[in-house]
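Asks: Here is my input, please return the structure:
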Amino acid sequence: MVKTLLGSLVSICFILTAGCSGSSSTESSFPHSNSRTYFKSTAKISMEVYYETGSEPFTGTTLSGMNYWQILEDNLTAIFQYRSAAPTIAVPKTLAEMTAIPAQGKTEWTGIDIVNLHKQYHSQLPTRADSRFYLYFLDGNYSTGSGPETGVIGVSLGGTPIIAIFKDVVRSSGANPNGVVPKYVEQSTLVHEMGHALGFVNNGVPMVTVHQDTAHGAHTTNSDCVMYWMNEGASDLSNFLQNYINSGDTVMWGPEVLQDAQAYSE
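Replies: All right, here's what the predicted structure looks like:
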């Protein structure tokens, strides 16, 4: 399903279906936050991470010694590798590099609530040279205004560089709420939502070959890509991530998405 917010589209990731819905984003209200800037001109891609006390992002390292946030950085590096001058990627990897905000005491978050939180706490605005994304880790659940949607892992507010992750849902994705699976779920959701925010699939970045799953919005038909709409239940997400957990591979984009990035980059 497609959610509309302030004239923009909200991309939503679900744990129960292991998928995410979305559609083409509307014209951005952030003048320097668009696919053309990301793939053709910006010199830097920066992440600002904010978290409610008690809803901290997972940090630390895998059993092989890799920092979990390296997954997001590796995927951003891969998607921008085709730029003639690749942008600098700035991804914080420790809580000390992220910003704690007071617990908000909310059990439900609408898109407008998330935007208002962003207005209160964000540090710097994106510029033509420094494209910034704002990642919020929140307690409670996403809501369209008709009650909590307890299966929503994260949302990307279309037309903005704002992404929210709902920690209660992340923790519930594995038998151990602090185990390996929730940590990979968190990172894969960030990669997926960043994919939408950057312009995939057919969401600002044109397709080289037709691979959009139009029945599910801005997603690919390739089930081996992080941008796939995994609509066969939570086991699909577990199976998808297991390959990365076992192999140590980190880049989750499929070849079709990488081809789109290559064709669009300057």
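
Asks: from here on, contacts and neighbour counts on C-alpha atoms
Replies: OK.

Asks: List the buried residues of the strand or helix carrying residue 131.
Replies: Assigned by DSSP states H and E, residue 131 falls within strand 130-138. By neighbour count with 16 or more other Cα atoms under 10 Å, strand 130-138 contains the buried residues 130, 131, 132, 133, 134, 135, 136, 137, 138.

Asks: my guess is the second one contacts residue 40, does it?
Replies: No: assessed by Cα atoms under 8 Å, residue 131 is found out of contact with residue 40, at 11.7 Å.

Asks: where does residue 20 fall, helix, sheet strand or coil?
Replies: Recorded secondary structure, residue 20: strand (DSSP: H, G, I helix; E, B strand; the rest coil).

Asks: I'd guessed it sits against residue 3; true?
Replies: No: the criterion here is Cα under 8 Å, and residue 20 misses it with residue 3 at 11.3 Å.

Asks: To compare with the earlier structure, here is another sequence to fold:
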Amino acid sequence: MRLFKRVSVFILCFSLAIFIYSCSDSSTDPGDPSQEEFNSKAGTGESAEHFLQSDTYSNIEIELDYMEGYKPTEGAIDSLESFLNNRLNKNSITINTSKIPARGDGPYSTEMITTIEEDERDNYTEASGSTLHAYIVVVDGELSDNPNVLGIAYWNTSMALFGETIDNISSSDPTSPSEQQVENTVLRHEVGHNMGLVGNGTPTQSDHKTEDSAHCTNDECLMAPSVQTGDIFQNISGDVPSLDEACIQDLKANGGK
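Replies: Model (predicted):
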């Protein structure tokens, strides 16, 4: 009887040991970062550190899809690359452009734009990779909620520009800003939101965030709310608005330049 009990206890302990070992050695252990998927549908600014720092993703690749007739100027694309090189700690920064069919479905809601992304986007970030993938789409219409809006950042690596609205602002009269100036400004502004500005993923180092939005209180800053609708072009001429010192200090504190 005693022998039976000893054998039973041994078998129980051995089985328990195997169970514990199996659990701790599981390849799907939720504590293993290499097994976690990168969420490309998180909120704007939630991947700010991944944009700014090189610890996890040392490279960034942007897929820029434009609907036929709304290709951004080469100057605007070069300007965005220069802006990113000045602010992100990355080994390489690549912007790939591709034409997609015009849909003529505008005005576009955010939901419609996310559907376009799901249809057209080719590359997504892999948790085990070294490249952060971002997506920009230029559509052939306006935003349904507000026809004056030039662009939006709607997911943590996703942005959209409204080609029709950009055309309207850049060609309304002889004193209007050029198409390249508008595109330069909007591209930088929307990427700025996914870099966590202002106070939305990248903590502010000083009091310069507007009360009702993730924008800068400095009316001349790239992240001012007036950039979103193009109103800033009524107060500036020539150069693209720059990030002010407060925004730059925020980025540096969060791992950027």
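
Asks: coming back round to it: what distance separates the strand holding residue 131 of structure 1 from the middle of the whole chain?
Replies: 10 Å (Cα atoms, centre = their mean, to the nearest Å).

Asks: What is the next helix or strand after it packed up against?
Replies: Note on strand 130-138 of structure 1: by DSSP H and E, the next helix or strand toward the C-terminus is strand 141-143. For strand 141-143 of structure 1, the elements it packs on are strand 108-109, strand 148-149, strand 152-157, judged by 3 or more Cα pairs under 8 Å, 6 or more residues apart in numbering; DSSP states H and E.

Asks: among these, which is nearest residue 192 of structure 1?
Replies: Among these, the nearest to residue 192 of structure 1 by Cα to Cα is strand 152-157 (9.4 Å).

Asks: the inter-axis angle of that closest one versus strand 130-138?
Replies: Strand 152-157 of structure 1 runs at 150 degrees relative to strand 130-138, counting by axes from the mean of the first three to the mean of the last three Cα atoms, to 10 degrees.

Asks: Tell me which other helices or strands strand 152-157 of structure 1 touches.
Replies: Looks like strand 152-157 of structure 1 contacts strand 8-14, strand 141-143, strand 162-166, helix 167-171, helix 180-198 (3+ Cα pairs under 8 Å, 6+ apart).

Asks: Mean deviation, the fourth one versus structure 2?
Replies: In this case it means helix 167-171 of structure 1. Helix 167-171 of structure 1, aligned to structure 2 and superposed, deviates on average by 0.8 Å (mean Cα distance after the TM-score superposition for structure 1).

Asks: So the spatially most central residue of structure 1 versus residue 176 of structure 1, what's the distance?
Replies: Closest residue to the average C-alpha location of structure 1: residue 193 at 2.4 Å, with Cα atoms, centre = their mean. Counting by Cα to Cα, to the nearest Å, the separation of residue 193 of structure 1 from residue 176 of structure 1 is 24 Å.

Asks: now swap in residue 102 of structure 1 and tell me
Replies: Residue 102 of structure 1 is 26 Å from residue 176 of structure 1, by Cα to Cα.

Asks: Equivalent analysis for residue 184 of structure 1, please.
Replies: Residue 184 of structure 1 is 13 Å from residue 176 of structure 1, where distance means Cα to Cα.

Asks: neighbour-wise, which of the two wins?
Replies: Legend: neighbour count by other Cα atoms under 10 Å for residue 184 of structure 1 and residue 176, higher for residue 184 (23 against 11).

Asks: Spell out which residues sit in contact with the residue mapped onto that one from structure 2, please.
Replies: Matched by TM-score structural alignment, residue 184 of structure 1 corresponds to residue 181 in structure 2. Going by Cα atoms under 8 Å, 6 or more residues apart in numbering, residue 181 of structure 2 touches 76, 238, 239, 240.

Asks: Contacts only, for the closest residue to residue 129 of structure 1 other than its chain neighbours.
Replies: Leaving aside its chain neighbours, residue 129 of structure 1 sits nearest to residue 42 (4.7 Å; criterion: Cα to Cα, 6 or more residues apart in numbering). Going by Cα under 8 Å, 6+ apart, residue 42 of structure 1 touches 87, 128, 129, 130, 131.

Asks: List the contacts of the third one.
Replies: In other words, residue 129 of structure 1. Contacts of residue 129 of structure 1 (Cα under 8 Å, 6+ apart): 41, 42, 43, 44.

Asks: What is the most widely separated pair among the residues you listed?
Replies: Every pair of the contacts of residue 129 of structure 1 checked by Cα to Cα; the farthest is 41 and 44, at 9.2 Å.

Asks: on that earlier part again, so which of the helices and strands packed on strand 141-143 of structure 1 is the most packed in?
Replies: Highest mean neighbour count among those (mean count of other Cα atoms under 10 Å): strand 152-157, with a mean of 28.

Asks: burial count for residue 128 of structure 1?
Replies: Residue 128 of structure 1, neighbours per other Cα under 10 Å, totals 15.

Asks: for structure 2, longest helix please?
Replies: helix 2-24 (DSSP state H).

Asks: buried ones in that one?
Replies: Buried-residue list, helix 2-24 of structure 2, by 16+ other Cα under 10 Å: empty.

Asks: quick one, what contacts the aligned residue in structure 2 for residue 227 of structure 1?
Replies: Taking TM-score structural alignment, residue 227 of structure 1 has residue 223 as its aligned residue in structure 2. By Cα under 8 Å, 6+ apart, the contact set of residue 223 of structure 2 is 189, 192, 197, 198, 215, 216, 243.

Asks: The third one and residue 52 of structure 2: what is the separation?
Replies: Distance of residue 197 of structure 2 to residue 52 of structure 2, computed by Cα to Cα: 11 Å.

Asks: Likewise for the fifth one?
Replies: Using Cα to Cα, we find residue 215 of structure 2 at a distance of 18 Å from residue 52 of structure 2.

Asks: Same question for the last one.
Replies: Distance of residue 243 of structure 2 to residue 52 of structure 2, computed by Cα to Cα: 15 Å.

Asks: With adjacent residues omitted, what lies nearest to residue 68 of structure 2?
Replies: Sequence neighbours aside, residue 102 is the residue nearest to residue 68 of structure 2 in space, at 5.2 Å (criterion: Cα to Cα, 6+ apart).

Asks: Show me what that neighbour aligns to in structure 1.
Replies: Checking TM-score structural alignment: residue 102 of structure 2 goes with residue 103.

Asks: picking that back up, just the buried ones from the contacts of residue 223 of structure 2?
Replies: 189, 192, 197, 198, 215, 216, 243.

Asks: secondary structure element for residue 60 of structure 2?
Replies: strand 59-67.

Asks: Could you pull out the buried residues of the helix or strand following that strand?
Replies: Downstream of strand 59-67 of structure 2, the next assigned helix or strand under DSSP H and E is helix 74-87. By neighbour count with 16+ other Cα under 10 Å, helix 74-87 of structure 2 contains the buried residues 76, 77, 79, 80, 81, 83, 84, 87.
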